[in-house]
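Chemist: this is a predicted model, with the sequence first.
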Amino acid sequence: MKNFAYVRATSAEDAVQRSQTTQNAQFIAGGTNLIDRLKVFLDRPEQLIDVSRLDLKQIEATTEGGIRIGALATNTAVADHPQIRRDYPLLSRAILSGASQQIRNMATVGGNLLQRTRCPYYYDTVFACNKRQPGSGCAALEGINRMHAILGASDSCIAVHPSDMCVALAALDAVVEVESSKGRRQIPFNDFHRLPGDAPERDSNLESGELITAVILPPLPFGKTGVYLKLRDRASYSFALISVAAAIDLAGETIRDARLALGGVAHKPWRVPEAETFLKGKPATVETFQQVAEIVLQGAKPLTHNSFKVNMAKRAIKRALTISAQGGGVA
């Protein structure tokens, strides 16, 4: 770990100002991912700005009927919140499917959005990695790539985004609120993370010095039907091979509206608006769900070791949508 200066921010404005007056500064809150990266010299900040004591932990209803989640709310607090468990159960289930209880007690919402890939080639500095060192190459392309992307990847990077929470937030049309010296702005969740392209070192569309202050969930009348299905190598503390966040609104046997997002398949939570549009007006049948799974996986490019992910994703989509159509519940 490289030596760094440590300061404690007194307000969001103070944190933003410090980040812009100090070269190579980073924010730290729970530190559950950042500390790991510091230990192996992946991150080498000159200064860490502690934002963990800022007044950004509230979880409260909005006047529109949604919910506003402070960036420093812990994963545990979000998963256990009564309104989230009632109105957005797929978010609660997604959080509870990730990490251990001890990590969830420390990890924050803002930090979850900014966690980096768990690609082993990124963490092992012996190997080439364009995300770690732009222009060095991607060892995973010809390596053991069982856990890697089948959608949206590039020749520069095939890493996947590791978050369960973010897959749920993508499906729920969340909005990320950020603050900078220019003021406050809101970023639609599906525009927050980036695909790798030729700049995989950039995970998000945050601008320099911007601090995440909240995540806002709009009202979703059929959110109670939400399902989060996670397929993984073991049931405890394991990253997703495939995950699906799904919610369906039915009028009798006909689909009025739907939300669908995938994890474990791309550099960001994967959502296909065309698939949701296709579902509207269709009968809630296995045949319909098979058709939409084909739409979602169009353009999939499996690698040497992960071709199984294509069929696994299709089956997971069908299962999650079927359970949601039956009223939701544990997948």
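Modeler: It's in.
Chemist: drop to CA atoms for contacts and neighbour counts, all remaining ones
Modeler: OK.
Chemist: residue 115 is in contact with residue 33, correct?
Modeler: Yes - under the criterion of Cα atoms under 8 Å, residue 33 makes contact with residue 115 at 6.1 Å.
Chemist: so where do the helices sit in this protein?
Modeler: 12-21, 34-39, 75-80, 82-87, 89-96, 101-106, 109-114, 120-123, 165-171, 189-192, 273-279, 286-296, 308-325 (DSSP state H).
Chemist: those into JSON lines, with extra columns for mean neighbour count and distance to residue 229?
Modeler: Listed next are the helices of the chain as JSON lines, based on neighbours: other Cα atoms under 10 Å; distance: least, Cα to Cα, whole Å:
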{"stretch": "helix 12-21", "mean neighbour count": "18", "distance to residue 229": "36"}
{"stretch": "helix 34-39", "mean neighbour count": "15", "distance to residue 229": "27"}
{"stretch": "helix 75-80", "mean neighbour count": "21", "distance to residue 229": "16"}
{"stretch": "helix 82-87", "mean neighbour count": "16", "distance to residue 229": "16"}
{"stretch": "helix 89-96", "mean neighbour count": "25", "distance to residue 229": "8"}
{"stretch": "helix 101-106", "mean neighbour count": "15", "distance to residue 229": "19"}
{"stretch": "helix 109-114", "mean neighbour count": "24", "distance to residue 229": "19"}
{"stretch": "helix 120-123", "mean neighbour count": "19", "distance to residue 229": "24"}
{"stretch": "helix 165-171", "mean neighbour count": "28", "distance to residue 229": "10"}
{"stretch": "helix 189-192", "mean neighbour count": "18", "distance to residue 229": "20"}
{"stretch": "helix 273-279", "mean neighbour count": "16", "distance to residue 229": "18"}
{"stretch": "helix 286-296", "mean neighbour count": "18", "distance to residue 229": "15"}
{"stretch": "helix 308-325", "mean neighbour count": "22", "distance to residue 229": "6"}
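Chemist: here's the one I want to compare it with:
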Amino acid sequence: MNSFSYNKAHDVAEAVADIQEHEGARFIAGGTNLLDLMKENVMKPAHLTDINRLDLADIKENEEGGLTLGALVTNADTAWNERVEQRYPLLSKAILAGASPQLRNMATNGGNLFQRTRCYYFYDTATACNKREPGSGCSAINGINRIHAILGTSEHCIATHPSDMCVALAALDAKVNVTGPNGDRTVEFGDFHRLPGNTPHLDNNISQGELVTSIDLPPSNFTKNVFYLKVRDRQSYAFALVSVAAALDLEGDVIKDIRVAMGGVAHKPWRRREVEESYIGKVASTENFRALAETMLTGAVGFGGNTFKIELAKRAIVRALNEALKSGENL
């Protein structure tokens, strides 16, 4: 690990000013991913701005009738919050599917958005990785790529985004509030993360020095028929090969609204709104779920070791939607 300077900020303004004053600086809260990356010399920030004292650790009602999740609320406190469990059970289920209790007790909501890929080659500084060192190449494309992306890839990167929480936030149409040297702004969750394209080293559309302050959840009718499916190589403490956040709003057996977001398959949580919208008004049935899954995976490409994910993802979507359909029967 390289040497670095450190400052503990006492308010948002100080945090933003402090990180602007130091080239190569990073914010740190729980540190559950950043510290690992620093130990492996993947990231070498020259300065850390500690934001743990900032007043961003509340879950509040917002003007739209939804909830606002403070950036410094831990994943555990979010998942077990009574209002989140009752009104956004999909989010609670997704968070509890990730990491371990110890990590969820430390990891923050804001930090979760900035998780970096778990690609083997990204962590191995002896190998080529365009995400870690732009222009060096992508070792995964012709290498060991079992965990890698099948959608939204480019010739420069086939890494996946690792977060479970973000898959649910994508399905729920969350918004991210940020502040920085140019003031406050709100980012639609679908626009927060990036596909790799020619710049795989850029994970998101947040500028250096901008700080996530909160996440807005809009009012939701997805309180009953929801399910989060995580398919992984072992039952616990593993990242997803494929995950699916599925939610249904039903009138009888007819779909009034439907959400399907996938993790483990792309550089960002994967969702196709136009596909969801085409199933509104249709019967919630296995046959329709299979057709939806086929369309959701249009354009998917495997790279040998991960080609199995294409069929796995289709089956996972059907299973998740059927489980979501059944979940409402027990309420």
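Modeler: Alright, I've got the coordinates. Remember, predicted model here, so these are calculated numbers, not experimental data.
Chemist: got a TM-score for the two of them?
Modeler: The TM-score (TM-score structural alignment, normalised by the length of structure 1) is 0.98; 330 aligned residues with a Cα RMSD of 1.1 Å.
Chemist: compare the helices of structure 1 and give me the one nearest residue 181 of structure 1.
Modeler: helix 12-21 (6.6 Å; Cα to Cα).
Chemist: can you spell out which helices and strands pack onto the closest one?
Modeler: Helix 12-21 of structure 1 is packed against strand 25-28, strand 47-50, strand 175-180, strand 211-217, with contacts defined by 3 or more Cα pairs under 8 Å, 6 or more residues apart in numbering; DSSP states H and E.
Chemist: pick the most deeply packed of those.
Modeler: Most buried of the helices and strands packed on helix 12-21 of structure 1, by mean neighbour count (mean count of other Cα atoms under 10 Å): strand 211-217, with a mean of 24.
Chemist: mean per-residue distance, that one versus structure 2.
Modeler: Its aligned residues in structure 2 lie a mean 0.4 Å from strand 211-217 of structure 1 after superposition (mean Cα distance after the TM-score superposition for structure 1).
Chemist: quick one: contacts of that strand?
Modeler: Contact with strand 211-217 of structure 1 is made by 12, 15-16, 56, 66-72, 109-110, 169, 172-180, as judged by Cα atoms under 8 Å, 6 or more residues apart in numbering.
Chemist: which part of structure 2 matches it?
Modeler: Aligned using TM-score structural alignment, strand 211-217 of structure 1 spans residues 211-217 in structure 2.
Chemist: the stretch 101-250 of structure 2: strands as residue ranges?
Modeler: Applying DSSP state E, counting those that start in this stretch to the stretch 101-250 of structure 2 gives strands spanning 175-180, 183-188, 211-217, 225-231, 242-251.
Chemist: format the helices of structure 1 as CSV; extra columns: distance to residue 219 of structure 1.
Modeler: Converted to CSV, the helices of structure 1 look like this (distance: least, Cα to Cα, whole Å):
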stretch, distance to residue 219 of structure 1
helix 12-21, 27
helix 34-39, 32
helix 75-80, 16
helix 82-87, 9
helix 89-96, 13
helix 101-106, 25
helix 109-114, 19
helix 120-123, 38
helix 165-171, 13
helix 189-192, 15
helix 273-279, 18
helix 286-296, 25
helix 308-325, 18
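Chemist: against residue 184 of structure 2, how distant is the nearest residue to residue 293 of structure 2 once chain neighbours are set aside?
Modeler: Nearest residue to residue 293 of structure 2 in three dimensions, chain neighbours excluded: residue 314, at 5.0 Å (Cα to Cα, 6 or more residues apart in numbering). According to Cα to Cα, to the nearest Å, residue 314 of structure 2 and residue 184 of structure 2 sit 39 Å apart.
Chemist: next: residue 18 of structure 2.
Modeler: Per Cα to Cα, residue 18 of structure 2 is found 17 Å from residue 184 of structure 2.
Chemist: what residues are up against residue 158 of structure 1?
Modeler: Neighbour list for residue 158 of structure 1: 140, 141, 148, 149, 150, 196, 266, 267 [criterion: Cα under 8 Å, 6+ apart].
Chemist: quick check, the fourth one in contact with residue 264.
Modeler: It refers to residue 149 of structure 1. Yes - assessed by Cα under 8 Å, residue 149 of structure 1 is found in contact with residue 264 at 7.0 Å.
Chemist: what do these two both touch?
Modeler: The contact sets of residue 149 of structure 1 and residue 264 overlap at residue 160 (Cα under 8 Å, 6+ apart).
Chemist: any idea how far residue 147 of structure 1 is from the most centrally placed residue in structure 1?
Modeler: Geometric centre of structure 1, nearest residue: residue 166, 2.4 Å, by Cα atoms, centre = their mean. Going from residue 166 of structure 1 to residue 147 of structure 1 by Cα to Cα gives 18 Å.
Chemist: all set, thanks.
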